[in-house]
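>>> all I have is the shape, not the residue letters:
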């Protein structure tokens, strides 16, 4: 089990950052949706995802992919936010489809039904689509090279484990 965790450490860290980003997204989304953006639920979701994306860049760069790189920082950041923008569209698309194509909103549904439809389409399906795309795209374009950034051996258990093996 330990070897499996070591082998997939990067993915596990990405998942932890994603989990925290998910909580940020939900908190901002519902905070806005039930206050100032009551009539704009897709906008509330987009703002939540944007706030979480800023956190995600810092956390992924400095923790999840801390030894990966291969690009100048400005180029890396531009690619990260471009890919995150595409992922934001993928994240919002299911909720938009649910609301405006399937018309799963009031008066056709009760307020509880609307919340369930929004949660399943925007939070569950949208987050899943965006996360899978981000994992693939970040490794392919944003942080393409393994061991590209210098990290002190004493500070990084990943490098300590590789040197010990």
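Received it, and whenever you're ready, just let me know what you need. Predicted, not measured: the structure shown is a model, and the values here were computed from it.

>>> could you use CA atoms for every contact and neighbour count after this?
OK.

>>> residue 98 versus residue 13, what's the distance?
Note on residue 13: its distance to residue 98, by Cα to Cα, to the nearest Å, is 31 Å.

>>> residue 83 and residue 137 touch, don't they?
Yes - with contact defined as Cα atoms under 8 Å, residue 83 reaches residue 137; the gap is 7.0 Å.

>>> what are the ranges of the helices in the protein?
2-7, 9-33, 41-59, 73-96, 111-118, 126-137, 157-164 (DSSP state H).

>>> dropping in the other structure now:
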């Protein structure tokens, strides 16, 4: 039991960060999937246009959630810079979804909802791995100034 406690203490910040990232990702995934199906089935935008629309909206939600909750302790390098990089990296991650949906729809010629949604889930899975790695590396940077462990002494040191 001691080993498990030490292991948790060592990785607790990573565990909490991953839990927050996963929570935001789960809500963004539900938003993305719901919008994807709404745009494709109800609005008849087509599979790839629907994916772009759904991802743009869910990405905005994910940025706000990750910036102000998951990675709030990290250094803020400017909203414009972060937002630009976030969307650029999500654009790259969007390619995973578009490739899997496009391959399923146009190469395999599968047009049913189940195949469409499975392709989306596979693309989102690959995109999520890429996003987590890239957000930590380029968007939400580690703080450059170390956080003090304890408060400095209140007294003034006088050398004679």
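Received the coordinates, thanks. Fair warning: this is a prediction, and the values are worked out from it, not measured in the lab.

>>> neighbours of the aligned partner of residue 48 of structure 2 in structure 1, just the number please.
Alignment note (TM-score structural alignment): residue 48 of structure 2 maps to residue 42 of structure 1. By the criterion of other Cα atoms under 10 Å, residue 42 of structure 1 has 20 neighbours.

>>> and residue 42 of structure 1, what does it touch?
92, 95-96 (Cα atoms under 8 Å, 6 or more residues apart in numbering).

>>> try it again with 10 Å
29, 33, 48, 92-93, 95-96, 99, 118, 122 (Cα atoms under 10 Å, 6 or more residues apart in numbering).

>>> what lines up with residue 14 of structure 1 in structure 2?
Match for residue 14 of structure 1 (TM-score structural alignment): residue 21.

>>> contact partners for its match?
Per Cα under 10 Å, 6+ apart, neighbours of residue 21 of structure 2: 15, 62, 65-66, 69-71, 128, 132.

>>> now for those, which pair is the farthest apart?
15 and 62 (18.7 Å; Cα to Cα).

>>> which one's more surrounded, the two?
residue 62 (24 against 13).

>>> so what corresponds to residue 86 of structure 2 in structure 1?
So residue 86 of structure 2 corresponds to residue 80, using TM-score structural alignment.

>>> how about its match, nearest residue that isn't a chain neighbour?
residue 142 (5.9 Å; Cα to Cα, 6 or more residues apart in numbering).

>>> hmm, residue 66 and the one you found touching each other?
No - with contacts counted by Cα atoms under 10 Å, residue 142 of structure 1 stays clear of residue 66, the gap being 12.0 Å.

>>> which one of the two is surrounded by more residues?
residue 142 (26 against 20).

>>> counterpart of the more buried one over in structure 2?
In structure 2, residue 142 of structure 1 lands on residue 139 (TM-score structural alignment).

>>> and residue 95 of structure 1, by the same measure?
Checking TM-score structural alignment: residue 95 of structure 1 goes with residue 101.

>>> counting neighbours, what do you get for that match?
Neighbours around residue 101 of structure 2, by other Cα under 10 Å: 27.

>>> give the contact list for it.
Here residue 101 of structure 2 is in contact with 47-48, 51, 95, 107-108, 110-111, 115-123 (Cα under 10 Å, 6+ apart).

>>> next, work out how far apart it and residue 11 of structure 2 are.
Residue 101 of structure 2 is 36 Å from residue 11 of structure 2, by Cα to Cα.

>>> cool, residue 71 of structure 2 as well?
Counting by Cα to Cα - residue 71 of structure 2 and residue 11 of structure 2 are separated by 16 Å.
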